[in-house]
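Novice: Sequence plus predicted model, see below.
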Amino acid sequence: MEILVCIKQVPGTSKVEVDEKTGVLKRDGVDSKMNPYDLYALETALRLKEKLGSNVSVISMGPPQAKEVIKEAYMMGVDRGALISDRKFAGADVLATAYTISQGIRKMGNFDLILCGKQTTDGDTAQVGPEIAEYLKIPHIANVIKIEEASEKAITVEMDMPDTIELDKVTYPCLLTVDKDIFQPRLPSYRQKLETKDREIQTICLNDFEDKDENQYGLNGSATQVEKIFPPSVNNDRETWTGSSDEVSNKIIGKLKQLKYV
């Protein structure tokens, strides 16, 4: 059984500058980490590997430094990894991103099960996983919170719907997006780090795709564009009040009324 996990490198801080012209995050020089939701997808894949004897691969999309999250995945027990990287992919919205990743997956090979984190912490759209499945023309289930049963031919899962918890069975090939706490992610292994330090990471660029039309990727291939994006304003104003409990209480009430909170 072949399992693929889609992972992403995201900023490790909320203090990220925004390019006012393109509306995208300036990632250069910013501390980064693996998207937390992808850790749950990785752990799910590795547990299935232990149960079914599967091979686990990862794929990521980003600049060359995104190889670091693939190396981290190797330290957790992943067998193979690939990075989709090309300047022509920069500025992609969720639709163009999903199409790019689907092309990268086709380049990597055929997979029975594709796992994604529910969403990323830098975008929070929760759209890319299902859109990848649509481009690959395979069934998908989102918001998976539990693997009920897994075999060589199908997988049964619980999904968290707005009003109910639903149980569904889907045959391979398919794609699942998993929610947090489905499993507790394992820590990277130092032994695995030593064993995989020279393991190859495949790099995939536009010329490797079946579809080499540049208009399908990056800003050119994006169906949506952000009109305006800006960092939130920070208000560090503060007041210190002293007095009896009655005096301070009256000051708090007066302040709340002044701000029209009450």
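Specialist: Received it, and whenever you're ready, just let me know what you need.

Novice: alpha carbons only for contacts and neighbour counts from here, please
Specialist: Noted.

Novice: Next, the contact list for Asn110, please.
Specialist: Glu2 (CA atoms under 8 Å, 6 or more residues apart in numbering).

Novice: okay, pairing it with this:
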Amino acid sequence: MSSLKVLVPIKRVIDYTVKIRVLPGGKGVDTNVKHAMNPFDEIAIEAAVQLKEAKKASEVIAVSVGGAKSVETLRTALAMGADKAVHVETDADVQPLEVAKLLRAVADKEQPQVVILGKQAIDDDSAQTGQMLAGLLGWSQATFASKIEVEGDSLKVTREIDGGLETVRAKVPAVLTTDLRLNTPRFATLPNIMKAKKKPLAKLTPKDLGVDITPRLEILEVAEPPKRSGGRKVESVDDLIDKLKNEAKVI
């Protein structure tokens, strides 16, 4: 099989080191804080760049859906080794199905053989976009990948599952989603950050792609998880079972 063109969707999210603060009224969270590339998407970029370095991929294209500041995230992807970027600019809060439709339209334009994206974004934890995209494209899919190997006209993918590891073969074209153990993303070096400024970055809008991004879901309330109460000692197993059953109500 000739070298693959790889499309890597990435998302700008609140940095994982930031403590999230719920806004008064419970309609959302404070977003006026430090942002960064979604950690699982960093792993996806690294996976694509490694395929290119191994001569298994010919081109890596990063794409992001979001506001003007998403360009910063795309430049980071370019500094990590992506060849070009596509910014689908919108200030709307785009939900997974609409993101998948936008990515399908970008895939139709760019004609990649493989799409690699993080298994989930750490802001909404939906873990839906990759699967929806594969369904819309009608492509093979392999989710939660911890190892990717190119073998002929297919990909051999080791998946993280509840019971351990599962190895599957996915025919190209395919959509893959990345898990934590796939790799350790590289840092963008200063020289590569400077080079990234000269790499091509195309701008599109949902209208350009013919996709309606009207939300289908409404957030009714956002709330912090309940604060954890202190532990306590019990005198016997029977006492423990009684408290688990009658107080904690978990059995």
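Specialist: All right, it came through fine. In this text the structure is predicted, and so the values were computed from the model without any measurement.

Novice: count of neighbours near the corresponding residue of the second structure for Thr97 of the first structure?
Specialist: Using TM-score structural alignment, the partner of Thr97 of the first structure in the second structure is Val99. Residues near Val99 of the second structure, counting by other CA atoms under 10 Å, number 25.

Novice: Show me which residues of the helix or strand hosting Val99 of the second structure are buried.
Specialist: Assigned by DSSP states H and E, Val99 of the second structure belongs to helix 96-110. Residues of helix 96-110 of the second structure classed as buried: 96-107 (neighbour count, 16 or more other CA atoms under 10 Å).

Novice: And stretch 159-168 of the first structure, by the same measure?
Specialist: 159-160.

Novice: Name all residues that make contact with Val78 of the first structure.
Specialist: Counted by CA under 8 Å, 6+ apart, Val78 of the first structure has contacts 46, 55-58.

Novice: Neighbour-wise, give me the winner out of those.
Specialist: Val58 (27 neighbours).

Novice: Farthest-apart pair in the buried residues of helix 96-110 of the second structure, please.
Specialist: Pro96 and Ala107 (16.1 Å; CA to CA).

Novice: and which of the buried residues of helix 96-110 of the second structure is nearest Lys119 of the second structure?
Specialist: So of the buried residues of helix 96-110 of the second structure, ranked by how close each gets to Lys119 of the second structure (CA to CA), first place is Pro96, at 12.2 Å.

Novice: Leaving out sequence neighbours, find the closest residue to that closest one.
Specialist: Thr129 (5.1 Å; CA to CA, 6 or more residues apart in numbering).

Novice: Report how many residues lie close to the one you found.
Specialist: Count around Thr129 of the second structure with other CA under 10 Å applied: 24.

Novice: mind checking what Glu72 of the first structure lines up with in the second structure?
Specialist: Using TM-score structural alignment, Glu72 of the first structure pairs with Thr76 in the second structure.

Novice: quick one: the helix or strand containing its match to the first structure mean distance?
Specialist: Element membership of Thr76 of the second structure, judged by DSSP H and E, is helix 70-80. For helix 70-80 of the second structure, the mean distance to aligned residues of the first structure following superposition is 0.8 Å (mean CA distance after the TM-score superposition for the first structure).

Novice: Spatially nearest residue to Thr100 of the first structure, not counting backbone neighbours?
Specialist: Counting by CA to CA, 6+ apart, the residue nearest Thr100 of the first structure is Tyr217, at 6.6 Å.

Novice: er, Arg12 of the second structure I mean
Specialist: In space, Arg12 of the second structure is closest to Met37, 4.8 Å off (CA to CA, 6+ apart).

Novice: do Leu209 of the second structure as well
Specialist: Among residues not flanking Leu209 of the second structure along the chain, Ala105 sits closest, at 6.0 Å (CA to CA, 6+ apart).

Novice: For Ala92 of the second structure, grab the count of nearby residues.
Specialist: By other CA under 10 Å, neighbour count at Ala92 of the second structure equals 12.
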